[in-house]
Structure formats: C-alpha cells, structure tokens
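Visitor: below are the sequence and a predicted model for it; my questions follow.
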Amino acid sequence: MKSLAAVSVLFLLMLAVILGNSAYINRVVDELAVTLQYANSENETESNTKLQALRTQWEKEKIYIQASVAHKKIDTVSDLITSLLIYKRYGNQEEYEKTAELLRFAFEELRLLEEFSAVNIF
C-alpha cells in the first residue's frame, strides 16, 4: 500500500512539474511576443530599445526553456532575434518585417510544443 501511495505522489508531482513548465513557457512566450509587438514602433530609438530588451529577455529565459525545448528551436529563436537587430540597424525594413513574422511563428511553435496534451506527453 505504501508503494502505491509513493507512486501516486510521484505521478502527481510529475504532473505538477509538466503543468508548471507549460504555464511558464506560455507566460514567457506571451511576454516576448508583446515586446516584439512594441518593437515595431515608428520611433527608431524606442524600437531599438525594445529589440535590445527582447534580446536580453530571451537570453535570460532561454537558460530555463532549454531544459524542455529542443536546442534547434532555441537556436532558431536566437538567430531570428539577432537577424531582427541587424536588419533594424541597417534599415532593411522588408527583411525586418519578414523576420519578425518568422519570429512570431517560432514563438507560437514554442507554445504549441509545450502545450499540455496527451500527444506532447507520449
């Protein structure tokens, strides 16, 4: 009977970790998406400041995210953020907009990969 209780507690603990991780990644992705949206400001200085904030925020959070997300996805987001900064710096608005859209899709993909579902667990 004790082993059944121990297994039940471990299962509930594992479930709590999975749900907590999913909630954490969703929160982080939402914050990053909002920062990206504000980075599309008409004001050049404000836009650059928001892009730097996006990069700083991502660098801080990716340490924790990479515990459950494939490194390839992490690298993709990092590369897209770097590309945004470069396109903004050199005034390539068309490539900036394309890359911003790719980054939005990458954020959505992170969210879907960490969504709590039977498909993602198994």
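Guide: Cool, got the structure. Residues are numbered from 1 along each chain as shown.
Visitor: rest of the way, CA atoms for contacts and neighbours
Guide: Fine.
Visitor: which residue packs closest to the residue nearest in space to the middle of the chain, ignoring adjacent ones?
Guide: By C-alpha atoms, centre = their mean, the mean C-alpha position of the chain lies nearest to Val29, the distance being 4.1 Å. Leaving aside its chain neighbours, Val29 sits nearest to Phe107 (6.0 Å; criterion: C-alpha to C-alpha, 6 or more residues apart in numbering).
Visitor: now swap in Leu32 and tell me
Guide: Nearest non-adjacent residue to Leu32, counting by C-alpha to C-alpha, 6+ apart: Leu54, 6.4 Å away.
Visitor: surely the one you found meets Val34?
Guide: No. Look at Leu54 against Val34 with C-alpha atoms under 8 Å: they stay out of range, at 9.4 Å.
Visitor: so those two - more neighbours on which side?
Guide: Shown here are Leu54 and Val34; by other C-alpha atoms under 10 Å, Leu54 has more neighbours (22 against 12).
Visitor: structure B:
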Amino acid sequence: MQSSRAAHRTIDQVDRSGRHAHSAINEYRRYMFAVAYRMLGSVADAEEVVQESFVQFLKNDVRGTIDNIKSYLAAMVTRRSIDLLRSRRRQREEYVGTWLPEPVLTDTHTTLDPA
C-alpha cells in the first residue's frame, strides 16, 4: 500500500534528469495499466496507451501545476483510451469497398411451405 506522501508527490519533485520521473513511472505503471485494460480489454492496447501516456508525461513541462501525479496520469490514460476507442469505432464505420445495393427478391410467385 502506498503512503499518502508518495500518492501526493508533486511534479516539482520530478526533476528533468529522470531520476524521480522513473520512480513515479514504476510506482504507477500497474495502476495505469489496470485503468487502460479495463477500458480497452486488450493487453497490447493497454500497454501502448500506458507507454504513450508516460512518454507524454515526461515531455510535458507541468512541474508545479499538479498536486497528484497518480490522478494526472490516470486522466492521461483515460483520455488516450477513449481516443483509441473512438478511432477504432470510426475505422469500423468506414466502408472502403464498392457499394453494392442489397439484393431484391424478384420471384414473387414462390409459395412457402406451411409445414
């Protein structure tokens, strides 16, 4: 179980050398993976979202503006997961093949067997 001090670590304590950033990543990786996996249902997608979120976290210069790193990272993972789900839905909705009309029955004199 995490101490409240670790859970409320501020970005000010994360220096650009990456020493504290890597400990934050190791500390919250399992939690972030669990959030992404629950949303996406795929291990590969969840790992990709977590990795992209941590890379963006390290690139952002948000030191001193965040009180709770865990919540910040969870929000990043959640937004990226939603974006991935939306893009997948759009891909399924777009039909790239030739459009063909649905077949129409032309034989109206066919009798149905009542049995």
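Guide: Cool, the structure landed. All values reported here derive from a predicted model rather than from experimental measurement.
Visitor: now the TM-score, please.
Guide: Remark: TM-score between the superposed chains equals 0.33 [TM-score structural alignment, normalised by the length of the second structure]; 67 aligned residues with a C-alpha RMSD of 4.9 Å.
Visitor: before we move on, the earlier item: quick check: the residue nearest to the centre of the first structure touching Leu112?
Guide: No. Applying C-alpha under 8 Å as the test, Val29 of the first structure and Leu112 come out as separate, 10.7 Å apart.
Visitor: ok, and what's touching stretch 35-55 of the second structure?
Guide: The contact list for stretch 35-55 of the second structure, computed with C-alpha atoms under 8 Å, 6 or more residues apart in numbering, reads 25, 29, 32-33, 73-74, 76-78, 80-82, 85.
Visitor: now do stretch 89-103 of the first structure
Guide: Outside stretch 89-103 of the first structure, the residues within contact range by C-alpha under 8 Å, 6+ apart are Leu36, Val77, Leu80, Ile81, Ser83, Leu84, Tyr87, Lys88.
Visitor: and the helix or strand containing Leu12 of the first structure, what does it pack against?
Guide: Following DSSP states H and E, one finds Leu12 of the first structure within helix 2-39. Applying 3 or more C-alpha pairs under 8 Å, 6 or more residues apart in numbering; DSSP states H and E, we find helix 2-39 of the first structure packed against helix 44-65, helix 93-113.
Visitor: relative to His71 of the first structure, which of those is closest?
Guide: Set against His71 of the first structure and scored by C-alpha to C-alpha, these come closest in helix 44-65, at 9.5 Å.
Visitor: that closest one vs helix 2-39, what angle?
Guide: Using axes from the mean of the first three to the mean of the last three C-alpha atoms, to 10 degrees, the direction of helix 44-65 of the first structure lies 170 degrees away from that of helix 2-39.
Visitor: coming back round to it: in JSON lines: the helices and strands packed on helix 2-39 of the first structure, plus distance to Lys72 of the first structure.
Guide: Formatted as JSON lines, those follow (distance: least, C-alpha to C-alpha, whole Å):
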{"stretch": "helix 44-65", "distance to Lys72 of the first structure": "12"}
{"stretch": "helix 93-113", "distance to Lys72 of the first structure": "11"}
